[in-house]
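Peer 1: here is my input, please return the structure:
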Amino acid sequence: MAETKREIERKYEATARTELPDLTRATGVASVEDRGVAELDAVYYDTPGLRLAADSVTLRRRTGGGDEGWHLKFPVAAGVRDEIRAPLSKSLPTSLAALIRSRTRTEDIVPVVRLRSSRAVRHLVDADGGLLAEVAVDTVHAERLPKGPKTSWTEIEVEVADDADPEILDAVEKRLKKAGISPSTAASKVAKALAETGEPAPETAHATDGPPSDGDTAGGRVLAYVRKQIEAIVALDPAVRRDLPDSVHQMRVACRRLRSAFKSYRKVLDRTVTDPVGDELKWLAGELGHARDQEVLHARLLGRIEAIPDTLLLGPVRGRLRIWDTARSEDARRTALTALDSDRHLALLAALDALLADPPLRKAAHDDAERVLARAVLKDYDRLATRVDHALALRPGHDRDLATHEARKAAKRARYAAEAARPGLGKPAKRFAKKVKAVQSLLGDHQDSVVARDALRELGIQAHAAGESAFTWGLLHGQEEADGADRERELPGVWAPASDPELRAPLTS
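Peer 2: Sure, this is the predicted structure:
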């Protein structure tokens, strides 16, 4: 079974003659313990085109040392990576293969580099005997596979111990720099090996020669935004599989932003190409949405329950909510993972790559960005205004609930259009997006209350059928009705700043 470890480390240049300074002089270090030398043998795997290395993802099979096995590392921040480990086996474990699927697609996974290292290890310990960090001096011999060039070097690696304060890295670095030891310029051992034994990894796994490089054109601006969303979808795929916090939400947002950009900027991108891709993005967002919607709904209902007095909790309310949520959450997660494992998802990723490689640019793509982008944002505003006016004209009830939901979707599209246009339109687009986001948030809260009422009715029916009191579920249903009514009353006040002509004036000039 795979396990995850957060790795926080820094690397430094060294030679065979480099000597470590006295690290007991580093703040917090009481002693340095020599842990001997370990012989490590690691083979790094990638696609022939180095798609993993291009995204700073590393996959290796290592023998020797205390953690031999398969290691898959994802970048988190500078000097921080998540390492997912699996037991040593001859072939790549399926659990790790799934995590790199969005990047490797159907390509072969082949050995690209072999690193054999002699690792001299020292432990930095505090006054209480607690481990602060591990300092390793690595003598590395690298070979490009198969039967490629070889290189070797020495480096120093300082890694924070589990649960230790990362500030120890600053204290150690201060001592190393005073000894003339400089930070490494290589992001990782495998990156250095690739660079010194042949072709290094490309700068990005999704780079193409297709998009125009001129950021001042409408096409340049829109494609930069499109590329950002595509890269987010690819990067968030393994995060969703690992069930990381907010990953489903962020991946669904990237799908929606991309689909929205296709719609808003039809003057820039040919819809005969983007519409089919947008349909597939809608499918993926929908499959991911079950998990996210259930997460939001459960948090809302649980918050309602926690807020009412215990005297009004009649029956096993918390237990019924927990059972109901567990079943729905498990189903939703299975749905999301099934979608990510499907050939349909791979086909969508391939279509997105193709779109970047050969962008379906229309004539307006070559025009000045400000004028084209502003027109698209204003067109989406007009769409939003029509839907808000329609919702406000209706009497409270089912039809108005549907109309406010449609207005919410229009607000989201207008906001995304403004966010995409912000690099070209600057502060006016930022201010517009902020006001529209307030409308979207209010309408979103209203929609959440509508969905919550349906769930509470279902829970009430289940409780009644089981011979339990349905009083609490009815009480919560009433609270949600009142909350929805409050949002409807607030809508005109929130809409007024977003519909102020002065807000749009800079976009029309």
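Peer 1: all contacts plus neighbour counts: C-alpha atoms, from now on.
Peer 2: Will do.
Peer 1: for the protein, which helix is longest?
Peer 2: Longest helix of the chain, by residue count under DSSP state H: helix 427-465.
Peer 1: next SSE after that one?
Peer 2: As assigned by DSSP states H and E, the chain's next helix or strand after helix 427-465 is helix 471-498.
Peer 1: which neighbouring elements make contact with that next one?
Peer 2: Counting contacts by 3 or more Cα pairs under 8 Å, 6 or more residues apart in numbering; DSSP states H and E, helix 471-498 packs against helix 427-465.
Peer 1: ok, the spatially most central residue of the chain - contacts?
Peer 2: Centroid-nearest residue in the chain, with Cα atoms, centre = their mean: residue 236, separated by 4.1 Å. By Cα atoms under 8 Å, 6 or more residues apart in numbering, the contact set of residue 236 is 247-248, 250-251.
Peer 1: closest to residue 119 out of those residues?
Peer 2: The shortest approach to residue 119 among the contacts of residue 236 belongs to residue 247, at 36.2 Å (Cα to Cα).
Peer 1: residues near the closest residue in space to the closest one that isn't next to it in sequence, how many?
Peer 2: Using Cα to Cα, 6 or more residues apart in numbering and skipping residues adjacent in sequence, the residue nearest residue 247 is residue 240, 5.3 Å away. Residue 240 sits with 22 neighbouring residues when counted by other Cα atoms under 10 Å.
Peer 1: and for comparison, fold this next one:
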Amino acid sequence: MNEMVATSHLETELKYEVRADIKLPVTLSGADSETEIERVGGSTETGLKHHSSSVYELAAHYYDTPQRELAKNGIALRLRSGGADEGWHLKRRVDARTQHETTWPYEEELPAGVSATVDEIISEASTRLEIIAAIKTTRTVHRISDSTGRIVAEICDDQVSTVDNSTGIKRVWREWEAELVETETGEVSEHLLKTLDGLLIEAGATPSLADSKIARAVGALLPGALKKSAPPATIAALTLLETADILQAESPGDPRIDRIRTIIERVRNMRG
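Peer 2: The predicted structure follows:
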């Protein structure tokens, strides 16, 4: 077998909770692709416009050791099919909004390069890997371009369905992601992030309680918050989030789901 070449990049993204009834602003979704995207609260020119949209069906298996050593070290490993970047992805958390991602071309067996990279971080961990969750995502990608026509960001509207392999528990939710396209210099445009964040919040989204799909898929959010002695409002919100995700998987269309998600938004604003 020929050694597959790995590529690496920094992934900067913001994640959002979003109810089923909320729609993206028309200038982001492409419903109005001629109007320039404006900042919230003013008509300051941004030079940003909707460029194009695509829909992808993504299917991923996530891997970790039985002791969840990768997760404990801030690492996520998956094999994903579908989309423009299918293959093996190893993500390492840099900060709250940035991850370092290394990718290898798609292959059903664990590539030697992936094994070596995992073992460099955790000795012989590659020999203990198992599938911990399956995640399917229907992703609608809206690409945003600047005044020169260069694509600078992507807004992803994700319908997510997961199965926790250790418990069999299924979870379903919807989320938005605003991801910057990496520049040659690697610089992050704070103005661009602020513009997109303002538009999505104004549309009804709230910052996500989960920094990754896999943590949410295996029910790790609430235990993690408890371990960190998170504020009571955060604990309450995560408890409700878990309830809503499982209910949406068990009873799609149940009117209680959006009511619970609305309550979550209110609970998060509580003090204490």
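Peer 1: what's the TM-score for these two chains?
Peer 2: The TM-score (TM-score structural alignment, normalised by the length of the second structure) is 0.69; 204 aligned residues with a Cα RMSD of 2.5 Å.
Peer 1: quick one on the thing from earlier: tell me the spacing between the residue nearest to residue 247 of the first structure and residue 189 of the first structure.
Peer 2: 28 Å (Cα to Cα, to the nearest Å).
Peer 1: before we move on, the earlier item: got the contact list for the residue nearest to residue 247 of the first structure?
Peer 2: Applying Cα under 8 Å, 6+ apart, we find residue 240 of the first structure in contact with 247-248, 251.
Peer 1: let's go with 10 Å and repeat that
Peer 2: Applying Cα atoms under 10 Å, 6 or more residues apart in numbering to residue 240 of the first structure gives the contacts 99, 246-251, 288, 333, 336-337, 340.
Peer 1: which SSE is it in?
Peer 2: helix 218-241.
Peer 1: in the second structure, what residues pair with that helix?
Peer 2: Aligned using TM-score structural alignment, helix 218-241 of the first structure spans no residues in the second structure.
Peer 1: and for stretch 495-506 of the first structure?
Peer 2: Per TM-score structural alignment, stretch 495-506 of the first structure has no counterpart in the second structure.
Peer 1: that stretch: end-to-end distance?
Peer 2: Taking Cα to Cα, the first and last residues of stretch 495-506 of the first structure lie 19 Å apart.
Peer 1: nearest to residue 481 of the first structure among the contacts of residue 240 of the first structure?
Peer 2: residue 249 (26.0 Å).
Peer 1: just confirm that closest one contacts residue 294, I think it does.
Peer 2: No - taking contacts as Cα atoms under 10 Å, residue 249 of the first structure lies outside contact range of residue 294: 11.2 Å.
Peer 1: gap between residue 216 of the second structure and residue 146 of the second structure?
Peer 2: Residue 216 of the second structure sits 33 Å away from residue 146 of the second structure, going by Cα to Cα.
Peer 1: these two - which one has more neighbours?
Peer 2: residue 216 (22 against 18).
Peer 1: wait, a helix at residue 203 of the first structure?
Peer 2: No - assessed with DSSP: H, G, I helix; E, B strand; the rest coil, residue 203 of the first structure is coil; it does not lie in a helix.
Peer 1: please report how far the spatially closest residue to it that is not a sequence neighbour lies from residue 106 of the first structure.
Peer 2: Computed as Cα to Cα, 6+ apart, the closest residue to residue 203 of the first structure that is not its neighbour in sequence is residue 54, at 5.7 Å. Distance of residue 54 of the first structure to residue 106 of the first structure, computed by Cα to Cα: 17 Å.
Peer 1: quick one: residue 48 of the second structure from residue 150 of the second structure, how far?
Peer 2: Distance from residue 48 of the second structure to residue 150 of the second structure, by Cα to Cα: 10 Å.
Peer 1: any common contacting residues for these two?
Peer 2: Common neighbours of residue 48 of the second structure and residue 150 (Cα under 10 Å, 6+ apart) are residue 144.
Peer 1: who's more crowded, the two?
Peer 2: It is residue 48, of residue 48 of the second structure and residue 150, that has more neighbours when counted by other Cα under 10 Å, with 25 against 13.
Peer 1: to which residue of the first structure is that one aligned?
Peer 2: Match for residue 48 of the second structure (TM-score structural alignment): residue 30.
Peer 1: surely its match touches residue 133?
Peer 2: No - between residue 30 of the first structure and residue 133 there is no contact under Cα under 10 Å: 11.9 Å.
Peer 1: which residues do those two both contact?
Peer 2: The overlap between the contact sets of residue 30 of the first structure and residue 133 (Cα under 10 Å, 6+ apart) consists of 124-126.
Peer 1: nearest to residue 138 of the first structure among those residues?
Peer 2: Distances from residue 138 of the first structure to these, taken as Cα to Cα, are shortest for residue 124 (16.7 Å).
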